[in-house]
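Asks: I would like to see how this sequence folds:
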Amino acid sequence: MSTTDLEAFADQVAQHIANYLDGLERVALGDGEEGVVPFLLLEVSQISFIGAQLGANEDVVPEGNIEPPHALEGDVDALRQGLAARLADVDDYVEVFDPFSKKPELEAYRLSDDLADIAADLTHGLRHYEEGNRIEALWWWQYSYFNHWGNHAGAALRALQAVVAHARLDVAEDLTVEAADEVGVL
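Replies: Model prediction:
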């Protein structure tokens, strides 16, 4: 890709990241009493799609192959705490960290930690972007996708999908059994 193409791609990625961060902040602050988990499922799905695009793209290497310094990172603790409060009943889950390991082990995760860690990584790149360093931003988003936030997004996506699936399928199963019992099938 040419530099112009990479910069245009960075613009697209930055917009998706801003949407993700805005959505998380709204949830953490209490918006959307009903439907928080399905909303987060959509948010994580969309940011995972952007991550997949970053992963499928050629390696992005910043000029001089170094990351320029920029302002200090924002603190995501308030975001993490707000999400933890909203996700209290479904925050903790387990996941296989490396399915290709010779001895895969279950790891304990928290959705609130995953979502906040993703936000921290994306915000780091967004700071580069806002300072006019679009190639560095794109490099950071791609690098951190492979190195950190991509794993958290994948794990969170599976956990959120499982919560939604259980809510829908378990209810449907209960209603089916109840209806079958009422008509004398069981």
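
Asks: for the rest of this, base every contact and every neighbour count on C-alpha atoms.
Replies: Fine.

Asks: okay, Asn147 and Asp22: tell me how far apart.
Replies: Asn147 sits 23 Å away from Asp22, going by Cα to Cα, to the nearest Å.

Asks: same check, this time on Val163
Replies: From Val163 to Asp22 the distance is 22 Å (Cα to Cα).

Asks: and those two? Which one has more around it.
Replies: Val163 (16 against 13; other Cα atoms under 10 Å).

Asks: in stretch 85-104, what's buried?
Replies: Arg86, Leu87, Asp91, Glu95, Phe97 (16 or more other Cα atoms under 10 Å).

Asks: could you find the closest non-adjacent residue to the first one?
Replies: Taking Cα to Cα, 6 or more residues apart in numbering, and ignoring the residues beside it in sequence, Arg86 has Ala28 as its nearest neighbour in space, at 6.8 Å.

Asks: give me the neighbour count for that neighbour.
Replies: Counted with other Cα under 10 Å, Ala28 comes out at 22.

Asks: how much space between it and Leu169?
Replies: 27 Å.

Asks: what do you get for His70?
Replies: Distance from His70 to Leu169, by Cα to Cα: 47 Å.

Asks: cool, Leu115 as well?
Replies: 25 Å.

Asks: the structure of the following sequence is requested for comparison with the preceding one:
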Amino acid sequence: MQSQEVEAFRVVATVYCDFIDSCRIFENEESFRKLLRIISQLYTNALDLPEVELEEEYLTDVDFPLPEVDVKHHNVYTEIFDPYHDETPVNGCLDDDIIDIYSDIKKGHILYEQGQDVKAVWEWRFGLEVHWGEHATSAIRALHSIKFL
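Replies: I've put the predicted structure just below:
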């Protein structure tokens, strides 16, 4: 499945995974600024991914090690999951957001490299809608606070 939208997302997905693999400790303004920019681009590009359907039921069987990240004293932040419901705020964790995004994006990236591009796009799009998209928007909000507030 070749399209400009898929290629644009794949490029940013590669940048994100490479960045997390190479920068395990986030403690200076530059590392947080770069992370904010990459996650924002990842989320924006994911919005343009095409909807795809798989011909058969599919279970992800991609296995890979997850990196450990350290965001120092910026890890825990306050979160409200649904802004349209009156709920009690809970704690979110930036390191969890970073790794959950990484995990979902990396699965699709590996599938894409294996030539299973339809499954990769499905993985990226499905994750955006039900899992990593929520982590991305939460991380963007937390990183925005680190940078500007």
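
Asks: distance of the residue most central in space within the second structure from Val130 of the second structure?
Replies: In the second structure, the residue lying closest to the centroid (Cα atoms, centre = their mean) is Ile101, at 2.9 Å. Using Cα to Cα, Ile101 of the second structure is found at 12 Å from Val130 of the second structure.

Asks: name the residues that touch stretch 121-132 of the second structure?
Replies: 6, 43, 46, 49-54, 97, 100-101, 104-105, 107-108, 133-134 (Cα atoms under 8 Å, 6 or more residues apart in numbering).

Asks: and if we set it to 6 Å?
Replies: Applying Cα atoms under 6 Å, 6 or more residues apart in numbering, the contact partners of stretch 121-132 of the second structure are Val52, Ile101, Gly108.

Asks: then stretch 104-117 of the second structure?
Replies: Met1, Ala120, Glu123, Trp124.

Asks: count of neighbours near the first one?
Replies: The criterion is other Cα under 10 Å. On that basis, Met1 of the second structure has 14 neighbouring residues.

Asks: before we move on, what about the third one?
Replies: Per other Cα under 10 Å, the neighbour tally for Glu123 of the second structure reads 21.

Asks: helix/strand/coil for it?
Replies: Under DSSP: H, G, I helix; E, B strand; the rest coil, Glu123 of the second structure falls in the helix class.

Asks: tell me how many other residues surround Asp75 of the first structure.
Replies: Neighbour number of Asp75 of the first structure under other Cα under 10 Å is 10.

Asks: so what touches the strand or helix carrying Glu5 of the second structure?
Replies: According to DSSP states H and E, Glu5 of the second structure maps onto helix 4-22. Outside of helix 4-22 of the second structure, the residues within contact range by Cα under 6 Å, 6+ apart are Leu42, Asn45, Asp48, Leu49.

Asks: separation between the last one and Ile98 of the second structure?
Replies: Per Cα to Cα, Leu49 of the second structure is found 21 Å from Ile98 of the second structure.

Asks: between the two, who's got more neighbours?
Replies: Taking neighbours as other Cα under 10 Å, Leu49 of the second structure and Ile98 compare with Ile98 leading, 24 against 20.

Asks: tell me which element that one falls in.
Replies: Counting by DSSP H and E, Ile98 of the second structure is part of helix 94-113.
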